[in-house]
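Participant: From the sequence below, what's the structure:
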Amino acid sequence: MDKYNSEGYPDPTAAEALENVMREEKAKKYKPCVFICSPFAGDTARNLENARRYLKFAVEQGAIPFAPHLLYPQVMDDCDPDQRKLGLFFGMVWLRKCDELWVFGSYISAGMQAEIDKASKHRIPIRYFTEKCEEHSCNEEI
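Facilitator: Have a look, this model is predicted:
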């Protein structure tokens, strides 16, 4: 980006305006990375089925989703406390790299609450959805 005018003088205002226009154009093409936050433990078969549905929903919304509870249990034992702790840590690392946290369902597990707290602490936008993938505010009864 040229920060000088045609006479060679610095022109930061014009340069900033052009950078803003370019940023907006890029944003139109940009797909946000979203972290899928939903229950895993308990009824794992049902929870994994739901997580796959939430992942598909995020793709349909034009996002690039990441669901650690669909990935790490394939190679780590969630019943082993050390492996579970490591898997949760891995998820938190990925959360920091995402643009948004999408929370699904009315039940918030301890692991989900930790993800919500981490996103809040780092000012990562949080969106709330029902199990039917309908968006709502976190204060609404679902």
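Participant: C-alpha only now, for contacts and for neighbours.
Facilitator: OK.
Participant: Give the buried residues for stretch 58-73.
Facilitator: Buried residues in stretch 58-73, defined by neighbour count with 16 or more other CA atoms under 10 Å: 58, 63-70, 72.
Participant: show me where this structure has helices.
Facilitator: 12-29, 44-60, 68-71, 81-97, 110-121 (DSSP state H).
Participant: With Val103 as the reference, name the closest of those helices.
Facilitator: Between Val103 and the helices of the chain, the shortest separation by CA to CA is 8.0 Å, and it involves helix 110-121.
Participant: For the closest one, which residues meet the burial criterion?
Facilitator: 112, 115-116, 118-119.
Participant: Let me have those residues in JSON lines, adding distance to Met92 as columns.
Facilitator: Putting those into JSON lines (distance: CA to CA, whole Å) gives the following:
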{"residue": "Met112", "distance to Met92": "11"}
{"residue": "Glu115", "distance to Met92": "7"}
{"residue": "Ile116", "distance to Met92": "10"}
{"residue": "Lys118", "distance to Met92": "8"}
{"residue": "Ala119", "distance to Met92": "9"}
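Participant: Next, the second sequence, to be compared with the first:
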Amino acid sequence: MHRNSEGYADPTAGAAMQRILYQQYIERQKKRNAYKNRRKIYVASRYAGDIEENVQAAIRYCRRVIEAGYMPIASHLLYPQMLNDSDVEEREIGLMFGLALLRMCDEVWVFGEISRGMAEEIKEAKERKKTLRYFREETT
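Facilitator: Got it, this is the predicted structure:
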């Protein structure tokens, strides 16, 4: 029971506050669901070569996907942190994990010059009839 500043029961103000808090809760839930239900975009961009620059570029691309209202999936930012990209076997595992993630995405966005790994991702996207969008390399 809500009480006023003098300590008396004030059910009207209490009910009004409860409605306000409930409405805020509903709005937070709607916002959370909107984020959780965003379309998933697989981000394909270079990793090998100038790894430091390519990682920074991939982060920019992911940011672009977020700003467009989607959820980015960038396996080449994830798996090299736990698998050795220089080891042929581990690189293959990372590529297969990436392709598995690609299958769960709604679209594939391809950024910049196409590498061998990206070509495999594009091939998989075409086989799965995923929407492919191509973007020129961004320079900073």
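Participant: quick revisit: spatially, which two of the buried residues of stretch 58-73 of structure 1 are the most separated?
Facilitator: Across the buried residues of stretch 58-73 of structure 1, the two lying at the largest distance from each other (CA to CA) are Ala63 and Tyr72, at 20.8 Å.
Participant: Just the terminal-to-terminal distance for stretch 59-70 of structure 1.
Facilitator: 15 Å (CA to CA, to the nearest Å).
Participant: so where in structure 2 does it end up aligned?
Facilitator: Mapping stretch 59-70 of structure 1 onto structure 2 (TM-score structural alignment) gives residues 66-77.
Participant: for the corresponding residue of structure 1 for Gly98 of structure 2, what are its contacts?
Facilitator: Taking TM-score structural alignment, the alignment pairs Gly98 of structure 2 with Gly91 from structure 1. Applying CA atoms under 8 Å, 6 or more residues apart in numbering to Gly91 of structure 1 gives the contacts Pro68.
Participant: closest to Thr130 of structure 1 out of the helices of structure 1?
Facilitator: The nearest among the helices of structure 1, by CA to CA, is helix 44-60 at 10.1 Å.
Participant: Dump the buried residues of stretch 58-73 of structure 1 into CSV; add distance to Asn50 of structure 1 as well.
Facilitator: Converted to CSV, the buried residues of stretch 58-73 of structure 1 look like this (distance: CA to CA, whole Å):
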residue, distance to Asn50 of structure 1
Ala58, 12
Ala63, 17
Ile64, 17
Pro65, 14
Phe66, 14
Ala67, 11
Pro68, 13
His69, 11
Leu70, 10
Tyr72, 16
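Participant: Out of those, which comes closest to Arg127 of structure 1?
Facilitator: The nearest member of the buried residues of stretch 58-73 of structure 1 to Arg127 of structure 1, counting by CA to CA, is Ala58 at 11.7 Å.
Participant: mind checking how far that closest one is from Cys133 of structure 1?
Facilitator: Taken as CA to CA, the span from Ala58 of structure 1 to Cys133 of structure 1 is 9 Å.
Participant: what does Thr13 of structure 1 give?
Facilitator: Where Cys133 of structure 1 is concerned, Thr13 of structure 1 sits at a distance of 43 Å (CA to CA).
Participant: try Tyr72 of structure 1
Facilitator: 23 Å.
Participant: Tell me the counterpart of Arg116 of structure 2 in structure 1.
Facilitator: For Arg116 of structure 2, the aligned position in structure 1 is occupied by Ala110, per TM-score structural alignment.
Participant: Now check structure 1 for the residue matching Val55 of structure 2.
Facilitator: Using TM-score structural alignment as the criterion, Val55 of structure 2 maps onto Leu48 of structure 1.
Participant: who touches that match in this structure?
Facilitator: 40, 69-70.
Participant: go on, Glu121 of structure 2?
Facilitator: Glu121 of structure 2 neighbours (CA under 8 Å, 6+ apart): 44, 99, 102.
Participant: let's see 10 Å
Facilitator: 42-45, 95-96, 98-99, 102-103, 108, 110, 114-115, 127 (CA atoms under 10 Å, 6 or more residues apart in numbering).
Participant: Can you tell me the closest non-neighbouring residue to the counterpart of Thr131 of structure 2 in structure 1?
Facilitator: Mapped onto structure 1 by TM-score structural alignment, Thr131 of structure 2 lines up with Pro125. Among residues not flanking Pro125 of structure 1 along the chain, Glu100 sits closest, at 4.9 Å (CA to CA, 6 or more residues apart in numbering).
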